[in-house]
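In: predicted structure and sequence below. I'll ask about it afterward.
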Amino acid sequence: MKILVINPGSTSTKIGVFDNQVKYFEQVLRHSRDELAHFDNVTDQYEFRKQTIVDALMQSGIALYELDAIACRGGACKPIPGGTYLIDEQLCHDQANNPIQHPSSLAALIGFDLAKELGIKAYFTDSPMTYELSELASFSGHREIKRHGRFHALNARAVAQAYAQQRNKHYSELNLIVCHMGGGITISLHQQGRAVDVTDAIAEGPMTPERSGRLPARDLIDLCFSGQYSHSEMKKLLQGEGGVFSYLGTADMRDVETAAQGGNDEAQLVLDAMIYQIAKEVGAMAPVVNGQVDGVILTGGIAYSQYVTTELGKRVGYIADVAIYPGEMELEALAAGVLQVCNQEQVAKCYGENLTASV
């Protein structure tokens, strides 16, 4: 089975081609801010990004007609349980018109269009809108607000499954805390194969390189009504210009760590504060399973930092053994999900039929 994988990011699009489980082609297509600046919103980038993908494949000698399926990163849709889904028109409509404009939503739009042209099918696996919270975890503290439970489901579940496999266990047998650390940071508690509690990627959790995470509510209300910021400016303040960026003017943690190592006391303090907040959120997940945690997993781009992982290990190592899976396994996880469907090892879910499962 030859599977094309599409994974768009803010300023790049990762693509890969797999022959069954073997990845024989991978490329990161960079998009400059100037190229993207004239698009009014993310959805408008659809044709540009699609053509870039097609051109890259043709230049690499990969024939589109040889593809058997397309695996796409999940985007901003309505909440659904995890798993692999067939992409249909309803999903594309929901993602194109979702108020959350995220580049990941372009994958399904592009994949669905290419699949129709080629007479094959397109799928996505473990969308960031994956919602599996337990009933107790869904409570926010006010009747008017329900917790969203958005997290880095694709990579979190992939590393959790890899962790289990390497220990000759099944994912559904273990209780694991997975900490994904990138531009966004989410901590998820996986109880026997289900992410029953998570820190929401946009509105909760620790501060991240560019997101504010959970803030003191009353102070946030005062800031909203101060007259200094519009509605859209407030959202940008919290996501994009929050977190480490708000303190140091950069969201590149490599620069922050280099500055800290060079004697910049402010950079050191902010770095340690982020680690401190991450550790608190990891610790907060342990009571969900009465402390019966089989492992704590650190993953994502920031997990390449030996300083960050060492300091986190000191703070959370008492909970369970700490395992480190730096980077992301997104391309591999997407391809694996589709391959299981193609090999009839699992049945692809229907998006529309699963919308009520998380209400």
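Out: On my side now, so go ahead.

In: only C-alpha atoms from now on, for both contacts and neighbour counts.
Out: OK.

In: now what about the helix or strand hosting L154, what contacts it?
Out: Element membership for L154 (DSSP states H and E) is helix 153-166. Applying CA atoms under 8 Å, 6 or more residues apart in numbering, the external contacts of helix 153-166 come out as 82, 125-130, 170-171, 174, 176, 178-180, 188, 297, 299-300, 325, 328-330, 333-334.

In: likewise for stretch 17-30?
Out: For stretch 17-30, the external contacting residues (CA under 8 Å, 6+ apart) are 1-5, 11-16, 52-53, 332, 335-336, 339.

In: the structure to be compared is supplied as follows:
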Amino acid sequence: MKILVINAGSSSLKYQLFDMEGERVLAKGLCERIGIDGHLKHSPLLEGKKKFDEDISLPTHAEAIAAVIEKLTSAEYGVVSSMSEINAVGHRVVHGGEYFSSSVLITDEVMKAIETCVPLAPLHNPANITGINACKKVMGDKVPQVAVFDTAYHQTMPGKAFTYAIPKEYYEKDKIRRYGFHGTSHRYVATRAAAMLGKPISELKLISCHMGNGSSVCAIEGGKSVDTSMGFTPLVGLPMGTRCGDLDSGVLQYLMNKYGISIDEMINILNKKSGVLGVSGISSDFRDLDNAAAEGNKDAQLALDLFHYEVAKVVGSYAAAMNGVDAIIFTAGIGENSKETRAAICEYFGYLGCTVDREANTKRGEEIVISTKDSKVKLLVIPTNEELVIARDTKELV
């Protein structure tokens, strides 16, 4: 079975084609600047096939999907002989609200529910819907499509974890609550952690730290999410590349009144100009901050210290909430690749009885235990693979 995995953004479309026999990636790529001027990067992973990296006209997502199919099936760049070899399509959908606690086969009713969730994710869900409709237009109704939701994994959180302490009618009427994100990533690494530890996931208490430009921490007990740091939106929780994380809402009122800032402007500041970029005044890229801090830049060092401290605080609170933890997982761009970030965060975990193995911690981008053998709590680095989760869920449903 061959499955095409799609992650559609407002002006972009990432894709991977999987052969589920052996779970091999046959090709991957990215359509950029859709609706502007258009660019396609296509990388077949079969020997003898050329890469494609050129500007092409992509007026809409439908043309982008058509271009992807053309490259996947072409003699020069392709990895399959025709579109008929693609058995199903799996889509990343950011927000499923309370409608979906697992991945689902896309029907008209499912599409209506995804559209109902647009106000909860106005930047993401419309693009996901566009990607689904574009695939249907190009590939037809006979190719099954599956929606895999970022929020679904967190639907197992208990009321005490997802409820906000505001008048209850806002939850009852408007579904204002903690939803959480990065669920596909947290689910994948939790499953891999159980395999690495050689124990059933049902017996484990895990804390997953997904750390990239967007970051979140998830408490996982018995394989289920019981708490997570992102909330109603992906803006809160940890300070991130450009997002502020947790913030006293009174600050918004103060700044808006003093400077005459609209609510839309304020949210833009908190989403795109804050986080470690705002604190450092240098960059949202942690590699830039590491370099600047090494050269003595105090603002860069403060931004890093703040991030490490906040991650450690959330991990500590989840260890308390679960009354223990068996392993702490580091994943995503920063978690998988920054030995400095991992080491700095783990400095706070002495009370858990775990110590970093400095030699193991030098490894990047591979599954590895980075705690010493005598550590009571294991420290794991696990590269995430959200696309594989989407492909597996799609295979299971079709």
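Out: Looks like it arrived, so ask away. Being a predicted model, the structure only gives us computed values, none of them experimental.

In: tell me where the stretch 51-200 of the first structure has helices.
Out: Here the stretch 51-200 of the first structure has its helices, by DSSP state H, counting those that start in this stretch, at 89-96, 105-118, 153-166.

In: just send those helices back as JSON lines, with mean neighbour count too.
Out: JSON lines is the format used below for the helices of the stretch 51-200 of the first structure (neighbours: other CA atoms under 10 Å):
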{"stretch": "helix 89-96", "mean neighbour count": "18"}
{"stretch": "helix 105-118", "mean neighbour count": "22"}
{"stretch": "helix 153-166", "mean neighbour count": "21"}
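
In: to A63 of the first structure, which of the ones you listed lies closest?
Out: Among those, the nearest to A63 of the first structure by CA to CA is helix 105-118 (10.9 Å).

In: name the helices or strands packed onto the closest one?
Out: strand 2-8, helix 46-59, strand 69-73, helix 89-96, strand 121-125 (3 or more CA pairs under 8 Å, 6 or more residues apart in numbering; DSSP states H and E).

In: contacting residues around it?
Out: 6-8, 42-43, 45-46, 50, 64-65, 69-76, 87-88, 92, 95-96, 121-124.

In: in the second structure, what residue sits furthest out from the centroid?
Out: K258 (35.4 Å; CA atoms, centre = their mean).

In: which helix or strand contains that residue?
Out: helix 249-259.

In: other SSEs contacting that helix?
Out: Counting by 3+ CA pairs under 8 Å, 6+ apart, helix 249-259 of the second structure packs on helix 263-272.

In: tell me which residues of the helix or strand following the helix it packs on come out buried.
Out: Next in sequence after helix 263-272 of the second structure, counting helices and strands by DSSP H and E, comes helix 275-280. For helix 275-280 of the second structure, a neighbour-count test (16 or more other CA atoms under 10 Å) marks 275-280 as buried.

In: and the furthest pair within those residues?
Out: G275 and S280 (8.6 Å).

In: which part of the second structure matches the helix holding L154 of the first structure?
Out: Aligned using TM-score structural alignment, helix 153-166 of the first structure spans residues 183-196 in the second structure.

In: post-alignment, the matching stretch versus the first structure, mean distance?
Out: With mean CA distance after the TM-score superposition for the first structure, stretch 183-196 of the second structure departs from the first structure by a mean of 0.7 Å once superposed.

In: got the contact list for the residue nearest to the spatial centre of the first structure?
Out: In the first structure, the centroid-proximal residue (CA atoms, centre = their mean) is H152; its distance is 2.9 Å. Going by CA under 8 Å, 6+ apart, H152 of the first structure touches 127-128, 180, 186, 201.

In: got those residues as a markdown table, with neighbour count and distance to D222 of the first structure columns?
Out: Shown next, in a markdown table, are these (neighbours: other CA atoms under 10 Å; distance: CA to CA, whole Å):
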| residue | neighbour count | distance to D222 of the first structure |
| --- | --- | --- |
| S127 | 28 | 34 |
| P128 | 24 | 30 |
| H180 | 29 | 31 |
| T186 | 30 | 26 |
| A201 | 25 | 23 |
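
In: keep only those residues that stay in contact in the second structure.
Out: Retained in the second structure (both residues aligned by TM-score structural alignment, their matches' CA atoms under 8 Å) from the contacts of H152 of the first structure: 127-128, 180, 186.

In: how about the residues you listed in CSV, adding distance to M285 of the first structure?
Out: Below are these laid out as CSV (distance: CA to CA, whole Å):
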residue, distance to M285 of the first structure
S127, 22
P128, 19
H180, 14
T186, 12
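
In: tell me the one of those nearest V256 of the first structure?
Out: H180 (18.7 Å).

In: how much space between the equivalent of G250 of the second structure over in the first structure and F225 of the first structure?
Out: Matched across to the first structure, G250 of the second structure falls on R218, judged by TM-score structural alignment. R218 of the first structure is 11 Å from F225 of the first structure, where distance means CA to CA, to the nearest Å.

In: again, but for E311 of the first structure
Out: Distance from E311 of the first structure to F225 of the first structure, by CA to CA: 38 Å.

In: L271 of the first structure is nearest to which of the helices of the stretch 51-200 of the first structure?
Out: helix 153-166 (22.9 Å).

In: now tell me what touches the lengthiest helix in the first structure from outside.
Out: Using DSSP state H to define each element, the first structure has its longest helix at helix 265-285. Helix 265-285 of the first structure is touched from outside by 177, 179, 187-189, 197, 199, 205-208, 244, 247-248, 256-257, 259-261, 308, 311-312, 315-316, 319, with contacts defined as CA under 8 Å, 6+ apart.

In: do that again at 6 Å, thanks
Out: Residues outside helix 265-285 of the first structure that contact it (CA atoms under 6 Å, 6 or more residues apart in numbering) are 206, 256, 260.

In: the counterpart of the first one in the second structure: what's it in contact with?
Out: Under the alignment defined by TM-score structural alignment, P206 of the first structure corresponds to L238 in the second structure. The contact partners of L238 of the second structure, taken as CA under 6 Å, 6+ apart, are G245.

In: if we use 7 Å, what do you get?
Out: 215-216, 229, 245-246, 310-311 (CA atoms under 7 Å, 6 or more residues apart in numbering).

In: spit out the contact partners of Y259 of the second structure.
Out: Y259 of the second structure neighbours (CA under 7 Å, 6+ apart): none.

In: highest mean neighbour count out of the helices and strands packed on helix 105-118 of the first structure?
Out: strand 69-73 (a mean of 29; mean count of other CA atoms under 10 Å).

In: can you tell me what part of the second structure it aligns to?
Out: By TM-score structural alignment, strand 69-73 of the first structure lines up with residues 88-92 in the second structure.

In: pull the residues that contact the matching stretch.
Out: In contact with stretch 88-92 of the second structure (CA under 7 Å, 6+ apart) are residues 3-7, 143-149, 390-391, 394.

In: good, wrapping up.
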